[in-house]
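# pasting the sequence and the predicted model now:
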Amino acid sequence: MSSLLTKTMKAIRLHAPGGPRQLVFEDVAVPSVKSNEVLVQNEVIGVNFIDTYHRTGLYKLELPATLGREAAGKVVAVGDALKSQLKVGDRVTYFSPASYAQFTAVPESSVFCLPPTVDYESAAAYTLQGLTAHYLVRSTFKLESKHTCLIQAGAGGLGQALIQMAKIIGAKVITTVSTPEKEALVRSLGADHVINYKDLPEFSSKVRELTGGKGVDVVYDGVGASTWFQSLKSLRTLGCLCLVGNASGPVPAIDPLLLSANGSLFITRPTLVDYLREPGEMQQRCTEIFQWIADGKLTLSSKTVLPLDSASQAHEILESRQSAGKILLQPPALTN
């Protein structure tokens, strides 16, 4: 593989923040591998809202930068410190920067070896969003069968993961969608109640009706600006609002008195990296996630697959909020 390390590869690069057309498909050097890293030849790359936040400058990157935070593929080179743990040919998935490329150098701590029954598309779809959904239901608010949760944008990639994980746990699920087609999709995943927020923008009244006036125990809200207040109004006394994204824009500053006035509520804005800080934590979470996939309990029900050079189109689709499920990118085949 030493000759590979001197070659160039195709990648999606950002030279200045802005709209989707700021994403440039260009040649860059294949990254070198440090002693604690592996080089992964990416087969399928996941697209996530955090990628759009990096592109617009909402979350700052040192530019120029290769976008992306997750992919699945095979190991093609192994750093000296890892040769007893990982080998060339291992099928892996990872959560690490610079995945919008044919190759990515990934720290060993961010790599998970895939079970043989899990394909690359499922792996790329359920790494970042699967890990996010997992820490939300297992750690941020430890969901149990006695609980009722509200999941915003249930037809999106994160929403689908959350619905399925909540049903694996045995909780009752209320979710919001924007179209009848998406309603059918989330019902097929096990959602107990579905609200079309386009028809009912002030959906908290319906949530309270569905919960006998009590409200839900927890809301998982990745939409942000357009939903957070109705999410808060949907909570029971001592309920928890988990703000996990900004699909419609950032949430404004929140007066703490709003929390006491609505039932001594809790609010948190978690981020994935803080739930992966302990050594082996990423692998522990992935073990349960990919066992659920292997058992058929967690499925990739809908997807959009585009070539890597169509990354700008992928961002347009994601930001339009018209897509259902996961958006994936496929790198070009290697040429000799």
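That came through fine. This one's a predicted model, so the numbers in the text were calculated from it and none came from an experiment. Numbering: from 1, shown residues only.
# switch to C-alpha atoms for all contacts and neighbour counts from now on
OK.
# helix, strand or coil: sort out Ser32 for me.
When classified by DSSP: H, G, I helix; E, B strand; the rest coil, Ser32 comes out as coil.
# do the one 10 residues further on as well
In terms of secondary structure, Asn42 is strand; the call rests on three-state DSSP.
# counting neighbours, what do you get for it?
Using other Cα atoms under 10 Å, the number of residues around Asn42 comes to 27.
# comparison target below:
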Amino acid sequence: MSKAVRIHAHGGPEVLTYEDADPGKPGPGQVLVAHKAIGLNFIDVYYRTGLYPPPNGLPLTPGGEAAGVVKEIGEGVGGLKVGDRVAYTTPLGAYAEERVIAADRLVTVPDGVTDEQAAASMLKGLTAEYLLRRTFAVKPGDTILFHAAAGGVGLIAGQWAKHLGATVIGTAGSADKVALAKSHGYDHVIDYRETDFVAAVKDITGGKLCDVVYDSVGKDTFPGSLDCLKPRGMFVSFGQSSGPIPPFAMSILSQKGSLYATRPTLFTYIAKRQELEEAAAALFSVIADGTVEIVVNQRHRLADAARAHADLEARKTTGTTVLIP
């Protein structure tokens, strides 16, 4: 019997239970995938705690990215065959040894990308792709601020943004994390526990400030992030690891320089099949040619998902974490 991690009630890491789970047979337009590696992300915590309501209620098998091989193909599926290496992000259900999934959500993994790299980069790497190439298209000469620079998305974004020609400023919460971020594309990294990041950004830029701030931290970095932006700069809020940003008056954007603000989500950017394929091709290209190194610093057995969640919430992790079935 195949195994999976399920949530039957919201709560702490202890609610993640490792149990038998029959993946079923693929129906029309579906395939059965045997996972080789599964990505761990902070959004998994949001679903576990109930901050994000599960789309189909409980019980829930969490997890939004994985890589594996096609084990069985349903009726009407073209372009895939048994044994193909594939990866995906969305829908939920990745914390499993095997799962049935719609074929049109899968992308093939090229030879130059490993299973762990693919599993660790589908959600985080595609997030970096849409942030840097589509939400605010970073170009040579831009100055950007990226919070949580030593996190999974941050390490990818630092390398990619530098490749795009930007001056890249990051924040991190320890000396080790500062050093890690500096080794992954960041020109400047601010230890926010030791230094006021707004003052540091003003000093680094000579008062010119940033064209864009990418913020997945939320409550703890707001409204400071707005104060790091030059007039008509863009505030991109794409997560809330410290808690949600409190409601604010839109007039604050005009007061601080006619700023733009957006709250994007990856799933809007890859909803169309063509967009998913193009984004994945761009991501796998920069991984395969060495422009972006995917840093897998923690590996846990799927059965130890609770431990992995505890470490993630305690900010004991750097780079990416994968679960191995």
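Arrived safely, thanks for sending. Please read all numbers here as calculations on a predicted model, not as lab measurements.
# TM-score for the pair, please.
Remark: TM-score between the superposed chains equals 0.97 [TM-score structural alignment, normalised by the length of the second structure]; 322 aligned residues with a Cα RMSD of 1.0 Å.
# buried ones in stretch 262-275 of the first structure?
If you call a residue buried by 16 or more other Cα atoms under 10 Å, then stretch 262-275 of the first structure has these buried ones: 262, 265-267, 270, 272, 275.
# matching residues in the second structure for it?
Counting by TM-score structural alignment, stretch 262-275 of the first structure pairs with residues 256-269 of the second structure.
# ranges for the strands of the stretch 51-200 of the second structure?
Using DSSP state E, counting those that start in this stretch, the strands found in the stretch 51-200 of the second structure span residues 65-73, 85-89, 98-102, 107-108, 143-146, 167-172, 188-191.
# can you tell which of the ones you listed is closest to Lys316 of the second structure?
For those, proximity to Lys316 of the second structure was assessed by Cα to Cα; strand 167-172 is nearest, at 12.5 Å.
# picking up where we left off before, and the match of stretch 262-275 of the first structure, how far apart are its ends?
28 Å (Cα to Cα, to the nearest Å).
# got the contact list for that stretch?
90, 123, 126-127, 130, 135, 226-227, 229-238, 253, 275-276 (Cα atoms under 8 Å, 6 or more residues apart in numbering).
# ok, now stretch 53-63 of the first structure?
By Cα under 8 Å, 6+ apart, stretch 53-63 of the first structure touches 14-20, 22-23, 67.
# before we move on, the earlier item: need the strands of the stretch 51-200 of the second structure in JSON lines (columns: mean neighbour count and distance to Glu293 of the second structure).
Shown next, in JSON lines, are the strands of the stretch 51-200 of the second structure (neighbours: other Cα atoms under 10 Å; distance: least, Cα to Cα, whole Å):
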{"stretch": "strand 65-73", "mean neighbour count": "25", "distance to Glu293 of the second structure": "17"}
{"stretch": "strand 85-89", "mean neighbour count": "26", "distance to Glu293 of the second structure": "18"}
{"stretch": "strand 98-102", "mean neighbour count": "22", "distance to Glu293 of the second structure": "27"}
{"stretch": "strand 107-108", "mean neighbour count": "20", "distance to Glu293 of the second structure": "19"}
{"stretch": "strand 143-146", "mean neighbour count": "26", "distance to Glu293 of the second structure": "18"}
{"stretch": "strand 167-172", "mean neighbour count": "25", "distance to Glu293 of the second structure": "17"}
{"stretch": "strand 188-191", "mean neighbour count": "22", "distance to Glu293 of the second structure": "18"}
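# among those strands, which comes closest to Glu116 of the second structure?
Of those, the one closest to Glu116 of the second structure (Cα to Cα) turns out to be strand 65-73, at 7.3 Å.
# does anything pack onto the closest one? Which helices or strands?
For strand 65-73 of the second structure, the elements it packs on are strand 30-40, strand 85-89, helix 115-130, judged by 3 or more Cα pairs under 8 Å, 6 or more residues apart in numbering; DSSP states H and E.
# in a markdown table, list the ones you listed along with distance to Ala181 of the second structure.
Below are those laid out as a markdown table (distance: least, Cα to Cα, whole Å):
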| stretch | distance to Ala181 of the second structure |
| --- | --- |
| strand 30-40 | 19 |
| strand 85-89 | 25 |
| helix 115-130 | 15 |
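# which one of the ones you listed lies closest to Asp104 of the second structure?
Comparing those by Cα to Cα, strand 30-40 comes nearest, at 8.2 Å.
# just give me the mean distance for that closest one relative to the first structure.
Following superposition, strand 30-40 of the second structure is found to deviate from the first structure by 0.6 Å on average (mean Cα distance after the TM-score superposition for the first structure).
# grab the nearest non-local neighbour of the spatially most central residue of the second structure.
Centroid-nearest residue in the second structure: Lys124, 2.7 Å away (criterion: Cα atoms, centre = their mean). Leaving aside its chain neighbours, Lys124 of the second structure sits nearest to Val153 (4.9 Å; criterion: Cα to Cα, 6 or more residues apart in numbering).
# contact partners for the one you found?
124-125, 127-128, 319.
# do Phe42 of the second structure as well
Contacts of Phe42 of the second structure (Cα under 8 Å, 6+ apart): 241, 312-313.
# about what we covered before: how about the contacts of Val153 of the second structure, which pair is most distant?
Thr127 and Gly319 (14.5 Å).
# quick one: which of those two has more around it?
Thr127 (25 against 21).
# any idea what that one aligns with in the first structure?
In the first structure, Thr127 of the second structure lands on Thr132 (TM-score structural alignment).
# for that match, which non-adjacent residue is spatially closest?
Thr132 of the first structure's closest residue in space is Leu272 (Cα to Cα, 6+ apart), at 5.9 Å.
# and the gap between the one you found and Thr175 of the first structure?
Taken as Cα to Cα, the span from Leu272 of the first structure to Thr175 of the first structure is 22 Å.
# same check, this time on Val38 of the first structure
For Val38 of the first structure relative to Thr175 of the first structure (Cα to Cα), the value is 39 Å.
# kindly report the same for Cys113 of the first structure.
Distance from Cys113 of the first structure to Thr175 of the first structure, by Cα to Cα: 32 Å.
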